[in-house]
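> this is the structure alone, sequence omitted:
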């Protein structure tokens, strides 16, 4: 198998089984995928069925699923810049709720500032702190 991968110019991943921090982005995505209620209990009938399921999952993941690492907006909202207005609206809502019932609040409202840049593969020399902040 290794020889075939090398012939195709594919660099094999050296991730270790049961080690979740080797590739945390893939691990997180696969966990989200596997725990969807629609995930089949048995194998897909054929490749076309599996591709259709993954296409539907990707559409849901990008357009409906609110991600904690980007302040609970969808990737599509963030990509188009709509996250800025959505988060500003949420901030106004929290301030209004706190003003109406201050006794229900023991501290400040949530930080709903849009997150900065998030990197999958930070350039060499950059600190990995942005990876940790986004996680």
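Received the coordinates, thanks. For clarity, every value in this text was computed on a predicted model and none was experimentally measured.

> make it CA atoms for all contacts and neighbour counts henceforth
Will do.

> ok, now which ones touch the residue nearest to the spatial centre of the chain?
The residue lying closest to the centre of the chain (C-alpha atoms, centre = their mean) is residue 67, at 5.0 Å. The neighbourhood of residue 67, defined by C-alpha atoms under 8 Å, 6 or more residues apart in numbering, consists of 73, 74, 75.

> now, the residues you listed that are in helices?
By the criterion of DSSP state H, membership of the contacts of residue 67 in helices covers residue 75.

> and which of the contacts of residue 67 is nearest to residue 29?
Taking C-alpha to C-alpha as the measure, residue 75 is the one of those closest to residue 29, at 13.1 Å.

> ok, and what's touching the longest helix anywhere in the chain?
Using DSSP H, we find that the single longest helix of the chain is helix 82-100. When contacts are defined by C-alpha under 8 Å, 6+ apart, helix 82-100 is touched by residues 71, 73, 77, 78, 104, 105, 109, 110, 112, 113, 114.

> dump the contacts of residue 67 into CSV; add distance to residue 52 and neighbour count as well.
As requested, those are arranged in CSV below (distance: C-alpha to C-alpha, whole Å; neighbours: other C-alpha atoms under 10 Å):
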residue, distance to residue 52, neighbour count
73, 25, 22
74, 21, 20
75, 21, 19
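
> alongside the first one, take a look at this:
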């Protein structure tokens, strides 16, 4: 887990921040990234991970179709991912696209 202990001095704050950033980018699986880490996304590992997940779900559905009332989860990741898109006005999103 990411560090949650409060800090006192500047060096302690820097150490906490570095630890948090490492956790956030290297370990935390983001829902907006279909549960891969930002590092996996940036290095291109996400495609193989998500393809494997899609295959696992498809195999599970084929083995036990009565457990599935609909299609399996969509593991396709959008080309662009936004942090807090609800805070961006639609006209700003159009300009950024």
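Yep, that arrived. Quick caveat: nothing in here was measured; it's all calculated off a predicted structure.

> quick check: TM-score for this pair?
Here the superposed chains carry a TM-score of 0.81, computed using TM-score structural alignment, normalised by the length of the second structure; 92 aligned residues with a C-alpha RMSD of 2.6 Å.

> picking up where we left off before, what's the match for the residue nearest to the centre of the first structure in the second structure?
Under the alignment by TM-score structural alignment, residue 67 of the first structure pairs with residue 30 in the second structure.

> between the contacts of residue 67 of the first structure, which is closest to residue 48 of the first structure?
For those, the nearest to residue 48 of the first structure is residue 75 (26.0 Å; C-alpha to C-alpha).

> follow-up on the earlier one: where's the match of residue 67 of the first structure relative to residue 36 of the second structure, distance?
From residue 30 of the second structure across to residue 36 of the second structure, the span is 6 Å (C-alpha to C-alpha, to the nearest Å).

> all helices for the second structure, in order.
10-26, 38-43, 46-63, 90-96.

> and the second one against the first structure, how far off on average?
Right, helix 38-43 of the second structure. Aligned to the first structure and superposed, helix 38-43 of the second structure gives a mean residue distance of 0.4 Å (mean C-alpha distance after the TM-score superposition for the first structure).

> buried ones in that helix?
Neighbour-count burial for helix 38-43 of the second structure, counted by 16 or more other C-alpha atoms under 10 Å, picks out 38, 39, 40, 41.

> likewise for the third one?
Residues of helix 46-63 of the second structure classed as buried: 46, 47, 49, 50, 54, 57, 61 (neighbour count, 16+ other C-alpha under 10 Å).

> now for residue 49 of the first structure: what does it line up with in the second structure?
In the second structure, the residue equivalent to residue 49 of the first structure is residue 12, according to TM-score structural alignment.

> number of residues surrounding its match?
Residue crowding around residue 12 of the second structure was assessed by other C-alpha atoms under 10 Å; the count is 12.

> now do the one 3 residues further on
With neighbours defined by other C-alpha under 10 Å, the count for residue 15 of the second structure comes to 13.

> against residue 5 of the second structure, how distant is it?
Residue 15 of the second structure is 11 Å from residue 5 of the second structure, by C-alpha to C-alpha.

> ok, now residue 65 of the second structure?
46 Å.

> which one of those two has more residues nearby?
Neighbour count, other C-alpha under 10 Å: between residue 65 of the second structure and residue 5, residue 65 has more, with 12 against 7.
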